[in-house]
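Visitor: what would the 3D arrangement of this be:
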Amino acid sequence: MTNWHLATSTMAPWRPWLIHHGSLTRLLSSRFPDFNVRRLRQAFDLPYRDEVAPLGLGGHERALVREVLLRSGSVPLVYAHTVIPSACLRGPWRQLAGLGNQSLGATLFADPRVERFPLAFRRVSRRHPLYLAAAPYLTEPAAALWARRSQFALAGHRLMVTEVFLPSVIRP
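Guide: Got it, this is the predicted structure:
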């Protein structure tokens, strides 16, 4: 995962959110009683360049791209971007195509057969496509945003989840 790294000391006060290995949905639900998921977009599209190789996709291979906001009431906390290769949707991940506003995390962490790969992190600048996708949901401008990325596998089929943390998640 090009330019994605292991945890560093520079990520405070984001560190607790970024390094949490359990369900982000569960963590957000425990801290924000009015937690909800709002699906923004779900369509077959080209993944970002740095998502292609880790998922074993061809350069122009489309995948199911799902974008959601994890919110507290109407306040956006996290912009989440998931890439599910088409082959996975014919296999063990086929139920994920119909999630709607349901939490992907709740589905992933409910199945003990799902394997999670190590988390990777980076700050995304205003030029990065993840920043550009998350920017409309910022309540105030930010020079960069912290993001984390992980792959999940079921029966050898991998998908990738990237979560971009918005400043509102660390402000009560």
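Visitor: every contact and neighbour count from this point should use C-alpha atoms.
Guide: OK.
Visitor: what ranges do the strands span in the protein?
Guide: Using DSSP state E, the strands of the chain run over 35-45, 63-72, 75-85, 115-116, 120-125, 144-154, 157-165.
Visitor: what separates the first one from the chain centre, distance-wise?
Guide: Same thing as strand 35-45. Taking CA atoms, centre = their mean, to the nearest Å, the mean C-alpha location of strand 35-45 is offset from the chain mean by 11 Å.
Visitor: name the surrounding residues that touch it.
Guide: 28-29, 62-73, 100-103 (CA atoms under 8 Å, 6 or more residues apart in numbering).
Visitor: ok, and the closest non-adjacent residue to residue 119?
Guide: residue 150 (4.9 Å; CA to CA, 6 or more residues apart in numbering).
Visitor: quick one, what contacts the one you found?
Guide: With CA under 8 Å, 6+ apart, residue 150 has these contacts: 116, 117, 118, 119, 120, 160, 161, 162.
Visitor: rewinding a little: which of the contacts of strand 35-45 are buried?
Guide: 28-29, 62-72, 100, 103 (16 or more other CA atoms under 10 Å).
Visitor: run this one through as well so I can compare:
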Amino acid sequence: MQAKRINNWLNATELKSSLKDQNILDWLNEDGSITARISSNAKFKLEVLSDDLGVAEDEEYSALNIASEDVRIREVILYGDLVPLVYARSIIPNLTASKGYPGLGSIGSKPLGDLLFQSDLFTKTHREFAQFKAASEDLIWGRRTRYLVKGYPLSVMEVFLLP
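Guide: Sure thing, here's the model as predicted:
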């Protein structure tokens, strides 16, 4: 996906002073499943761009408070009525997939949100926000959420493809 973060990650207070568009704020502050939100208004489709072991960005390791290692990197596009609405990148460390929640290693074409919001094992611990520049040069917004499952971390970054 061709979207590059153009500012530092912001906390919720900083976001409110940086962004006034209520529609985008509603998406960024959604506490429920983005998959469910899209499905409630449109025909949902998920496209898996990649789902492989690999090396994440240094700041992704820092955000998870783990050492650099091969991790599962899953990138998907979420569509509503065949319109791309969200690019998501999940970082799932090996210990999280093996000891935290074994199903994370084999999600396949299922939305990760289905697991995160249907199991009490996942706890949201931190959320931050940033602005991105899309390939089209549009400025768009995204968020990164850190979860723990049985004490093991994972992160989900969602970039909302709404100009």
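Visitor: fetch the TM-score of the aligned pair.
Guide: Once superposed, chain against chain, the TM-score is 0.85 (TM-score structural alignment, normalised by the length of structure 2); 152 aligned residues with a CA RMSD of 1.8 Å.
Visitor: before we move on, back to that, and the buried ones among the contacts of strand 35-45 of structure 1, which is closest to residue 129 of structure 1?
Guide: The closest of these to residue 129 of structure 1 turns out to be residue 67 (CA to CA; 12.7 Å).
Visitor: who are the contact partners of the aligned residue in structure 2 for that closest one?
Guide: Aligned counterpart of residue 67 of structure 1 in structure 2: residue 75 (TM-score structural alignment). Going by CA under 8 Å, 6+ apart, residue 75 of structure 2 touches 48, 49, 50, 51, 87, 88, 89, 90.
Visitor: so can I have TSV of those residues showing neighbour count?
Guide: Below are the contacts of residue 75 of structure 2 laid out as TSV (neighbours: other CA atoms under 10 Å):
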residue	neighbour count
48	16
49	13
50	13
51	19
87	22
88	22
89	21
90	22
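Visitor: where does stretch 110-125 of structure 2 end up in structure 1?
Guide: Using TM-score structural alignment, stretch 110-125 of structure 2 lines up with residues 102-117 of structure 1.
Visitor: show me what contacts residue 102 of structure 2?
Guide: Shown in contact with residue 102 of structure 2 (CA under 8 Å, 6+ apart): residue 96.
Visitor: relative to residue 161 of structure 2, how far out is it?
Guide: Separation of residue 102 of structure 2 from residue 161 of structure 2 (CA to CA, to the nearest Å) stands at 31 Å.
Visitor: same question, residue 48 of structure 2
Guide: Taken as CA to CA, the span from residue 48 of structure 2 to residue 161 of structure 2 is 16 Å.
Visitor: now do residue 146 of structure 2
Guide: 21 Å.
Visitor: re earlier: and the residue nearest to residue 119 of structure 1? What does it align with in structure 2?
Guide: Mapped onto structure 2 by TM-score structural alignment, residue 150 of structure 1 lines up with residue 145.
Visitor: before we move on, what about residue 78 of structure 1?
Guide: Aligned partner of residue 78 of structure 1 by TM-score structural alignment: residue 86.
Visitor: and if you look at residue 90 of structure 1?
Guide: Per TM-score structural alignment, residue 90 of structure 1 is aligned with residue 98.
Visitor: so what's residue 166 of structure 1 up against?
Guide: Residues near residue 166 of structure 1 by CA under 8 Å, 6+ apart: 76, 77, 78, 79, 134, 138, 145, 146.
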